[in-house]
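Undergrad: please find the sequence and the predicted model below.
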Amino acid sequence: MNAKYSLSLLLLLYCLNLSAQQTAANLQGNVKTTKNEPAAFVSLLIKHSQIGTITNEQGKYSIQNVPTGKHILVVKAVGFDLIEKEINIEENRTLTVNLTISAATTQLQAVEVTGRKEQTYKNSYAFSGTKTETPLRYVPQAISYVTKEVMLDRQAFKNSDVVKNISGVNQFSYNNNDFVLRGFRASNTMINGLRVSSSGWNQSLIPHVERVEVIKGPASALFANTDPGGTVNIVTKKPLDENRKSVNFTTGSYNTYRLATDFTGPMNESKTLLYRLNFAYQNAESFRVLQGGQDVVVAPSISFIPDEKTHANIDLVFMSSVGKLDRGQPIFGATAGTQLNSTPISFALGKKSDYIKELNMYSTLSLTRKLTDWLSFNASYMKFMYNEDLMEHRTSNGYGMDADGKAIPTLMQMQTIRRQTRNYTDNVSAYFISAFNTGKFEHKLLVGYDHILFHTALGNSNYNAGGFINAAGNGVVLTKSGTPAAYDPKNRSLYMIKDNMPVPNVPFFNLENPDYNITDISRYYNISSAVTPSRYYADGVYIQEQFKFGKWNGLLGLRMEHYTDMLNYTLKTEKKVKQKALIPRVGLVYTPMQWVSLYGTYTEGYQPQSAGTIGAPEIYGGPFDPLISNMIEGGAKMEYFKKRLAVNLAIYRIEQNNVLVNAGAPDNLNLLRQIGQQRATGLELDAYGQITPELSLTANIAFNKAEITKSTNEAEVGKIFPNAPRKQGGFWAKYKFPQKAISGLAVGVGSNFVTERTTNDTKNNLKLPGYTLLDAAIYYTVDKFRLAFNLNNAFNKTHWVGGFDYNRLFPGAPRNFLIGIGYSF
């Protein structure tokens, strides 16, 4: 009987299985846009089920084992209208359904709320160039970028690892976001298009970053006071309406241990509530003495999409960094012929007891509401907080000396800085977008208001030691203003002299015999002082018109900026120092063929001089005019290989006027002067995407000449800007082997080069040599696991990424490796 029952059960299961196979079929097809272009990464879902897929880069899709009968096929894509199509699945047949999706009415979304679904080196859209969702090919200005896919393949976890993939961008120092853009040193950073005034010293991890964009040239017409060379915009990851989860562990050189996770998906069946959670922890040392530390990033994000007209997003990012502040490599004294390798590239100043604890935390609320078919309202608010707790021994930017004032090139003058500060930035952006037609013209009109507030309150404090011991040995020699005085051999009787040397408050650092031991700073003569409170705010009203007429796209913009800085903030003598500017922008794009767009643009930039500088002419001179810049740029934006590869060419000229430098007056060390004009001219070429389905590529090259063109000092005319190479470039290529025998195997190779650069030390003509580096990688993917091995600086080339002078040079890392293992589910 048991055998009969068993046979009957097997027959029953077979019949059920056969019945299931007979009541299911396959669904396939293509999805295109109304412009007959493939629609990549579009979501397709059988309504009221978990059956679905997304289109590939060619717009093709295939859904297996769809139950027979009538269903509703739901088609969704960011920026496009929702489609619900009734389909009828018949037994033993493959149903082919081709679909065309239309851009959401007037494409009024202007706040990036839901995440980017593209999974290649290419990014098709940007919000930062126009504050609207505009295809990059129609933005009349160069915008370079690096996607998260490039970051993953290069195992790039900090901004300095990322920028080498962008044309015309290189490091100035190790400091966070301290870069040179088109020859000009940059200080402004945005997060999701909102300005950040302070983000610390050490570079934080970026597991929560979707892509890094650089808006080339002045962007003041949209984003207030910005740098002339460009603005870095960090785009954070947003929730997706499909489940994606990944865990990655990395280890490698310099005792690196790193864990990163990325979870995203819907929180309810209707997919009106989406989430994303990014987390990363790193504990790593460095090739630099005493450097390295611990980093933690926690970044939750929630999107609420109750209907097709309303999108809201809430982000919270917590970034903690504990380490030491690396001020760079000092070399032997500033004399002609001194070699950069007089000290090893691992050499650093400081003590074991030094530290810096930094906390960056910000929250962002974004909302877009479609009021009518032709009008939408968009708003964002970000609260940013930076907290610093610093203890460091650092150079006083000078060498030790004997009693006669003669420099000793192997001894560095030192000081200590003990500082605790906290500051806040509030950023509000609100605007309306109206889309309408007049005859054959299509218009997208934007009217908006921005408010930026930076605030450093009372209570922040310094506790510093420096200078030289006085003759009585009971303190340090002070200036009339109460600060430690430099050594003056003409008044040597004021100083304590020992072994024919003035005795420093903080002992000289011996470059030949360094002492890194723990030191108690209470042994020095310290001066406690408050960090001067500060407060400034900027209010801007702007209007922007984007129009389309046949093959032409145009952009006209105008911003009225009001900048208010508080002089002597919190004191009885407090007063407002106001500045204002009218900032225009104009651009035109011509698309003669579908694969190429030609563009030209003119835009201006504006940066007010600080209130402390222009409000105290008795100290600094002046009055001084604000920094004014302008740019003329033209180029071409092209797409090849069925639009899988984007190639962008830009030719530009940027001018900046009214730059302040030290006047070098012996009787007033604070006196400033405006040198006239700086100019950068150049050419850039960027490429992103896929040449074939197996070969991905990102490449760039830049030619730039950044020099002083006008100055009250004729000797300065023609001098090149610090850390601005004449040529630089690089590439990264990844190839996935299609053969079944080695399925899952891929290799990567890349290189970047930089030519010779000058430094701030023009007196001694200190220059940094050019270099070429080679990187390589190998990947293996099996099931849901991914293994990666990255080798950086394969030929172990000694190089410097930037530098100030003989006291502070910034060498690049020697040969190093990373091994990563990831699991996606």
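TA: The structure has been received and is ready for your questions.
Undergrad: C-alpha only now, for contacts and for neighbours.
TA: OK.
Undergrad: okay but V214 is in contact with V232, surely?
TA: Yes: the criterion here is CA atoms under 8 Å, and V214 meets it with V232 at 4.5 Å.
Undergrad: need the overlap of contacts for the two.
TA: Here V214 and V232 have no joint contacts, going by CA atoms under 8 Å, 6 or more residues apart in numbering.
Undergrad: number of residues surrounding S743?
TA: 13 (other CA atoms under 10 Å).
Undergrad: my read: it touches E694, true?
TA: No: counting by CA under 8 Å, S743 does not reach E694; the two are 11.6 Å apart.
Undergrad: mutual contacts of those two, please.
TA: Common neighbours of S743 and E694, counting by CA under 8 Å, 6+ apart, are F737.
Undergrad: and the contacts of stretch 782-790?
TA: Residues lying outside stretch 782-790 but in contact with it, judged by CA under 8 Å, 6+ apart, are 154-155, 744, 775-781, 817-825.
Undergrad: buried among those residues? Need that as a selection in ChimeraX.
TA: Selecting the buried subset of the contacts of stretch 782-790 in ChimeraX, with 16 or more other CA atoms under 10 Å as the burial test, is done by:
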select :154,155,744,775,776,777,778,779,780,781,817,818,819,820,821,822,823
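Undergrad: structure two is appended below for comparative analysis:
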Amino acid sequence: MKNLLSFLTLVMLTNIALAQNGTVSGTVKDNNQAPLYGVNVYFKDTTIGTQTNKNGEFKISNLENGDYTLLISYIGFKTREIQLSVINNQNKNLGTITLYEGNEILSEVIINGERRNKFSRRKTAYVSKLPLKDIENSQVYSTVTNEILKSQIVTNFDDALKNATGVEQLWTSTGRGGDGAGYYSLRGFSVQPQLVNGLPGLTNGTINPANIERIEVLKGPSATLFGNAVSSYGGLINVVTKKPYVGTGGELSFTSGSYGLNQIVGDFNTALSKEDNLYFRLNTAYTTEQSFQDAGFRKSFFIAPSLSYKVNNRLSFSFYGEITQAEQTNPTFLFLNRSAPTAASNLDELNYNNKLSFTSNDLTLQNPTQNYRIEMDYKLSDTWRSQTLLSKSSTSTKGYYSYLFDYGILEGNTYTRFINKQNANTQTTDIQQNFIGDFKIASLRNRLVIGVDYFNETQTNNSTGYAFYGNVTPDGGSNGDNPFTPGIEDDSYPLSTSGVDAALASQGVSNVKSKYHIYSLYASDVINFTDNLSAMIGLRLDHFDNEGDLAILDDDYDQTTLSPKFGVVYQPIKDKLSVFGNYQNGFTNVAPQLVGNPEDGPQTLKTFDPEQANQLEFGIKTNLFNNRLNATISYYDIKVKDRVITDPSSPFNKIQGGEVLSKGFEIEINANPIKGLNIRAGFSNNDSETIETDNTEILNKRPLEAGPETLYNFWTTYEFQDGTFNGFGFGLGFNGASERFAINYVSTGEFILPSYTIANASVFYQADKYRIGLKLNNAFNKEYYKGWTTINPQQPRALLANISYKF
């Protein structure tokens, strides 16, 4: 018995010794040997993982014996793979592991854990076409994260952009051909969202937020890296889509709200082949919504498949697609007269019943849209990589489009309706080849991108002409007196497809196809003179080749333009505080114009130099208290010269030489002062004026596209972390604007839309697998308007309810 007990004791001790588990630890740093916080560290094909702390350190315990592949990934950096073995109670310290900056393909890994400052995104590979941290980037940009959109139960793109500092809607998406997307004011200039993942992406309708990972609003002229086709003098809007990640999971969400809103959203990610690193993600949404007015609706089906394939540590492929089928009634704005005073000079005098749509649900537009992108990323060496990009877009408009215009011919506040049948299509192709390096010359670190870009846009228009279709008054009156005929008529104009088709029977049909090409070469280099001082210098050579209307040879022309960029960043406190300044350039290729009075003989074609915009800007950026306080404060001065305007002495002539000055300051703060509390606040003030022009109508006046002088936004959420209310939370916020000019010419006088402040609130419960939320928009039911030579009423108070389930 003694021998047996001794033997059993020996066996048990041996098994206990052999059962001891190992530990793996290390420190992750970037190429400058700065610790990286929040890096995902996990073992391939397991659920075992962690994240690095503020010192870049990690530790994974209780590892069984065996061979492992340790994956270390961080968005904006190249993923590292380390092979290791764990043997009998072994504590393995891997020392310092260096991650090199790279693209975002297959780098998003879901690890449970808290991320500080959820409303802030401080690194991106798109803004500078280099993976720069915000604090080391001399350009200002505002990021709207997916966390903000979820906390606000955002169901449309317009509401999402209310969180971007200094951005204000001018008018909503009309769906018409050519320019049917929404317009926004940014630093005194109009801009449309036309960039997706850093590449051209078109839409004639509202962008669906179901596939948005974040929205990046780049401030100031940005033609050096992106050209003029997708940017404006005020900046550009880049939508970053959701991408496949390593793992399996997804989310289902349903939102229902006021005015017939119902939206179901699905998100699913899976491995098609773990062995081949082939991952697939699908985002889809179906939305129906009615209007707060007496007529109007929108319904859409959206699907976005994406695929990522990591062939090996050197080669990766990605595919992204977005397909939308949408039908809507076009919003019927009141267009003010641009050459003569209207009968009313303010909303009180207008006597506007904003519950009237002046349309019917029988007259609709269809807006099918497709965007496809293919990316190939190849690691040439430890310091160089190649990035090949292809983007294809197609957007169409089919159906009835109408507008109301005050010609000032008929008595009182009378607006004439014109309507046509749209049949238009726009197609774009963009091909980019970038070579991105991170290397040293002597002791100076260089981060360099060299690229070539080819862009083509083809537009086809087979729409009918516009037909007169009755008059309306803002209070709901109507009559059939055509202002362009000598007699007084009293015909009826039913808002039906049969009635409109009869009116359009006498209208001609356009047969216009136009095309242009842009060939570009660009380079941008960020040079680190010291760890704390860096400079960015960039240059673009842009050749614009316009074929115009393919049936008219005389409108062909081409232009070549240089666009420089320069910036300096000094960090008094490395990665925590930076002082920056920049010079940025933008330009517009102006098409030749036919000039001369047709009554005096054939018109002639007149060519123009490109318009040029130059910005000077300086400010500070912070990243304090372990990413708990991010702030950007900046002052800018933008001057646009060589603007082409209508000759005030002849409506048949165009002249060049106008100048616009736009200057102002912006403040944006993202804070996470305590666990569970996130704050987003923004304030901007813009002073814009036409300072030089021969057109006295607009001299020394604020351009209408500049929007309001002052904009502000605020949103905060708090989620209880423990106790009885653990998981419960609430959100509060507001956004607003100062008054704006809807019209402001010498001959028309002023029509001012009043200032507004809109309050919003939400409550929610967040569990591990699901979330339930309520959101109240426009809580105090404020009546307010937006516009750009138009009067566009906004939605009254609305309640939304959402439930989401993660798996």
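TA: Received, thanks. A quick note: this is a predicted structure, and the numbers were derived from the prediction, not measured.
Undergrad: after superposition, what is the TM-score?
TA: Once superposed, the chains reach a TM-score of 0.86 (TM-score structural alignment, normalised by the length of structure 2), with 757 aligned residues with a CA RMSD of 3.3 Å.
Undergrad: residues touching whichever residue in structure 2 pairs up with T755 of structure 1, list them.
TA: Using TM-score structural alignment, the equivalent of T755 of structure 1 in structure 2 is S738. By CA under 8 Å, 6+ apart, S738 of structure 2 lies in contact with 708-711, 754-756.
Undergrad: rerun at 10 Å
TA: Residues in contact with S738 of structure 2, defined by CA atoms under 10 Å, 6 or more residues apart in numbering, are 685, 707-712, 753-757.
Undergrad: what do you get for A581 of structure 1?
TA: 224-225, 540, 559-563, 605-608, 626, 628.
Undergrad: what of A260 of structure 1?
TA: 205-208, 246-250, 278-282, 296-298, 822.
Undergrad: at 6 Å what do you get?
TA: By CA atoms under 6 Å, 6 or more residues apart in numbering, A260 of structure 1 lies in contact with 247-248, 279-280.
Undergrad: please pull up the equivalent of it in structure 2.
TA: Match for A260 of structure 1 (TM-score structural alignment): V265.
Undergrad: and the aligned residue in structure 1 for I237 of structure 2, how far is that from G217 of structure 1?
TA: Using TM-score structural alignment, the equivalent of I237 of structure 2 in structure 1 is V232. To G217 of structure 1, V232 of structure 1 is 11 Å away according to CA to CA, to the nearest Å.
Undergrad: what about the two, which has more around it?
TA: Neighbours per residue, other CA under 10 Å: of V232 of structure 1 and G217, the larger number sits with G217, 31 against 26.
Undergrad: in contact with the residue nearest to M319 of structure 1 when sequence neighbours are not counted, which residues?
TA: Closest residue to M319 of structure 1 apart from its sequence neighbours, by CA to CA, 6 or more residues apart in numbering: V297 at 4.5 Å. By CA under 6 Å, 6+ apart, the contact list for V297 of structure 1 reads 279-280, 318-319.
Undergrad: element containing V297 of structure 1?
TA: Element membership of V297 of structure 1, judged by DSSP states H and E, is strand 293-307.
Undergrad: so what corresponds to R447 of structure 2 in structure 1?
TA: R447 of structure 2 maps onto K444 in structure 1, by TM-score structural alignment.
Undergrad: quick check: longest helix of structure 2.
TA: In structure 2, ranked by residue count with DSSP state H as the criterion, the top helix is helix 2-19.
Undergrad: so how far does the helix or strand following that helix sit from its counterpart in structure 1?
TA: Next helix or strand after helix 2-19 of structure 2 toward the C-terminus (DSSP H and E): strand 22-29. Aligned to structure 1 and superposed, strand 22-29 of structure 2 gives a mean residue distance of 5.9 Å (mean CA distance after the TM-score superposition for structure 1).
Undergrad: list the helices and strands strand 22-29 of structure 2 packs on?
TA: strand 57-63, strand 91-98 (3 or more CA pairs under 6 Å, 6 or more residues apart in numbering; DSSP states H and E).
Undergrad: of those strands, which stretch is the most buried?
TA: strand 57-63 (a mean of 18; mean count of other CA atoms under 10 Å).
Undergrad: quick one, it and strand 22-29 angle?
TA: 160 degrees (axes from the mean of the first three to the mean of the last three CA atoms, to 10 degrees).
Undergrad: so what does strand 57-63 of structure 2 touch, helix or strand wise?
TA: Packing partners of strand 57-63 of structure 2 (3+ CA pairs under 6 Å, 6+ apart): strand 22-29.
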